[in-house]
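> this one's structure only:
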């Protein structure tokens, strides 16, 4: 799903996936979403997040790893209802990412962007906690004009759900926006494992970005660099029997300023309700 660059409507950056391989019963999720949020200042690139996150191809890995966190609700809006079905429950098993070597990043961008690759330099490049059939990492890169591109990786090969891959460059930037979403993807990653990853752009007044999943209040730090953020999580669906159409819980973005005040909570944004 893509949202027209001129479309001001927004929805949760999630939907049921389409089978990648019918015979294998594999389901995947690939969504491009855009939203305009209240805030101050233009959403311009910065050399590093205010919290000191480094730029460059090998951005610092996130450390949000936990075990046994259970939550429910994977609907289109946050819910405070208790877990009533094992199929709605899940456990975040890891939120840890690791840097991708610079030489491999070059290959990923080259295969993803083709002749446009030389215009971009990576600001975040990380491997995900677990690998799915098609993805094991993500690279976010920027050009000299401050325009971004997101490429998912498998080994040293890059790909993008956008056509062209630079589609995200046309999305809604400008004064008064705190967060803009790039692509979020989810896919099975082996028995009783599911991979979620996503990325986006943040305004200069944001010092920290964290992600919560479903109705679980616990937040996991995103990797931040160059005006962008990346999150990735491994989860266990907690189902007694596998569901080939499982799409995982909604991922919600939380943004904080330098004082630690939450200045954006996607779960409370009326644009993502209903």
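All right, it came through fine. These figures come from a predicted structure and were not determined experimentally.
> contacts, neighbours, all on C-alpha from now
Noted.
> ranges for the helices of the stretch 51-200 of the chain?
With DSSP state H, counting those that start in this stretch, the ranges of helices along the stretch 51-200 of the chain come out as 102-113.
> how much space separates the residue sitting nearest the centre point of the chain from residue 104?
By C-alpha atoms, centre = their mean, the mean C-alpha position of the chain lies nearest to residue 198, the distance being 1.1 Å. From residue 198 across to residue 104, the span is 20 Å (C-alpha to C-alpha, to the nearest Å).
> structure two is appended below for comparative analysis:
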């Protein structure tokens, strides 16, 4: 008899702010000589740490180019080379959300860290995230036109358990859902 792995569950989405002095060091180690051109709009620690990641900093420059730096302590790195994201990279008529890097990493026995970020247009008043087939939506951290979603996910002791896919939802100021990643493609023809 084979046993099915227990379903993964979100156990926390709580973040804590990273202080300004530490953010400066993170941006310096992530961006090098370009760091002074950027200012942080979101800087938070994740609800659980993996061996490589315990937070994220999203920063923007005067040309409205965003960067995402993952953190471990006071050091920052980027999955993208160069780490800059230009806002209209995927946008066209009707686009409301642009995605930056998103990933999941093991965070100790039976836990995983899920982390992702993106940018939204002024039409968006609220961004939430759901995971896998669970319809429950969790808040994201939003500031300066960017959002971050992060969660501690219990995967059980089965090493074959997968972290559920995050799906972004966006709402306008009236509370109407205007974007659902499960139902809409990320790019339009």
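Right, received. Where do you want to start? None of the values given here were measured: they were computed from a predicted structure.
> picking up where we left off before, and the residue nearest to the centre of the first structure, what does it touch?
182, 183, 184, 185, 230, 231, 232 (C-alpha atoms under 8 Å, 6 or more residues apart in numbering).
> what is the equivalent residue in the second structure for the last one?
The reference is to residue 232 of the first structure. Aligning on TM-score structural alignment places residue 232 of the first structure opposite residue 150 in the second structure.
> now do the SS call for its match.
Here residue 150 of the second structure is recorded as strand under DSSP: H, G, I helix; E, B strand; the rest coil.
> next, count neighbours for the closest residue to it other than its chain neighbours.
Nearest residue to residue 150 of the second structure, sequence neighbours excluded (C-alpha to C-alpha, 6 or more residues apart in numbering): residue 115, at 4.3 Å. As a burial measure, residue 115 of the second structure scores 22 neighbours (other C-alpha atoms under 10 Å).
> returning to what we had before: ok, how many other residues are close to the match of residue 232 of the first structure?
31.
> separation between the counterpart of residue 217 of the first structure in the second structure and residue 166 of the second structure?
Aligned by TM-score structural alignment, residue 217 of the first structure pairs with residue 135 of the second structure. As judged by C-alpha to C-alpha, residue 135 of the second structure and residue 166 of the second structure stand 11 Å apart.
> more neighbours, the two?
Higher neighbour count among residue 135 of the second structure and residue 166: residue 166, with 24 against 10, using other C-alpha under 10 Å.
> separation between that one and residue 61 of the second structure?
Here residue 166 of the second structure is placed at a distance of 27 Å from residue 61 of the second structure (C-alpha to C-alpha).
> picking that back up, now the contacts of residue 198 of the first structure: which count as buried?
Those of the contacts of residue 198 of the first structure that meet the buried threshold are 182, 183, 184, 185, 230, 231, 232, by 16 or more other C-alpha atoms under 10 Å.
> report the secondary structure state of the corresponding residue of the first structure for residue 182 of the second structure.
When the first structure is aligned by TM-score structural alignment, residue 182 of the second structure is paired with residue 267. Three-state call for residue 267 of the first structure (three-state DSSP): helix.
> residue 267 of the first structure against residue 252, yeah?
Yes. Under the criterion of C-alpha atoms under 8 Å, residue 267 of the first structure makes contact with residue 252 at 5.9 Å.
> of the two, who's got more company?
Neighbours were counted for residue 267 of the first structure and for residue 252 using other C-alpha under 10 Å; residue 267 has more, 23 against 19.
> and that one, how far is that from residue 137 of the first structure?
The gap separating residue 267 of the first structure from residue 137 of the first structure is 26 Å, by C-alpha to C-alpha.
> over to residue 19 of the first structure?
Taking C-alpha to C-alpha, one finds residue 19 of the first structure at 20 Å from residue 137 of the first structure.
> same question for residue 198 of the first structure.
Distance, residue 198 of the first structure to residue 137 of the first structure, by C-alpha to C-alpha: 10 Å.
> and the strands in the stretch 101-250 of the first structure, which stretches?
Along the stretch 101-250 of the first structure, counting by DSSP state E, counting those that start in this stretch, strands occupy 121-127, 137-142, 148-154, 157-159, 179-188, 194-202, 208-213, 219-221, 223-225, 228-236.
> off-centre distance for the last one?
On the basis of C-alpha atoms, centre = their mean, to the nearest Å, strand 228-236 of the first structure is displaced by 6 Å from the centre of the chain it belongs to.
> how close does it sit to the second structure?
Following the fit onto the second structure, the mean deviation recorded for strand 228-236 of the first structure is 0.4 Å by mean C-alpha distance after the TM-score superposition for the first structure.
> swap in the fifth one?
If you overlay the two and look at strand 179-188 of the first structure, the average distance to its match in the second structure is 0.5 Å (mean C-alpha distance after the TM-score superposition for the first structure).
> in the second structure, what stretch matches that strand?
Strand 179-188 of the first structure maps onto residues 97-106 of the second structure, going by TM-score structural alignment.
> next: stretch 198-205 of the first structure.
Against the second structure, stretch 198-205 of the first structure falls on residues 116-123 (TM-score structural alignment).
> from the chain's centroid, how far away is the matching stretch?
With C-alpha atoms, centre = their mean, you get 11 Å for stretch 116-123 of the second structure.
> please point out which parts of it sit buried.
Neighbour counts using 16+ other C-alpha under 10 Å place 116, 117, 118, 119, 120 of stretch 116-123 of the second structure among the buried residues.
> show me which pair in these is furthest apart.
Farthest pair in those (C-alpha to C-alpha) is 116 and 120. Separation: 13.5 Å.
> name the residues contacting each of the two.
Joint contacts of residue 116 of the second structure and residue 120 (C-alpha under 8 Å, 6+ apart) do not exist.
> residues in the second structure aligned with stretch 96-107 of the first structure?
Mapped onto the second structure with TM-score structural alignment as the criterion, stretch 96-107 of the first structure occupies residues 14-25.
> distance to residue 259 of the first structure added to the strands of the stretch 101-250 of the first structure, as JSON lines?
Shown next, in JSON lines, are these (distance: least, C-alpha to C-alpha, whole Å):
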{"stretch": "strand 121-127", "distance to residue 259 of the first structure": "25"}
{"stretch": "strand 137-142", "distance to residue 259 of the first structure": "27"}
{"stretch": "strand 148-154", "distance to residue 259 of the first structure": "28"}
{"stretch": "strand 157-159", "distance to residue 259 of the first structure": "37"}
{"stretch": "strand 179-188", "distance to residue 259 of the first structure": "18"}
{"stretch": "strand 194-202", "distance to residue 259 of the first structure": "17"}
{"stretch": "strand 208-213", "distance to residue 259 of the first structure": "10"}
{"stretch": "strand 219-221", "distance to residue 259 of the first structure": "16"}
{"stretch": "strand 223-225", "distance to residue 259 of the first structure": "17"}
{"stretch": "strand 228-236", "distance to residue 259 of the first structure": "19"}
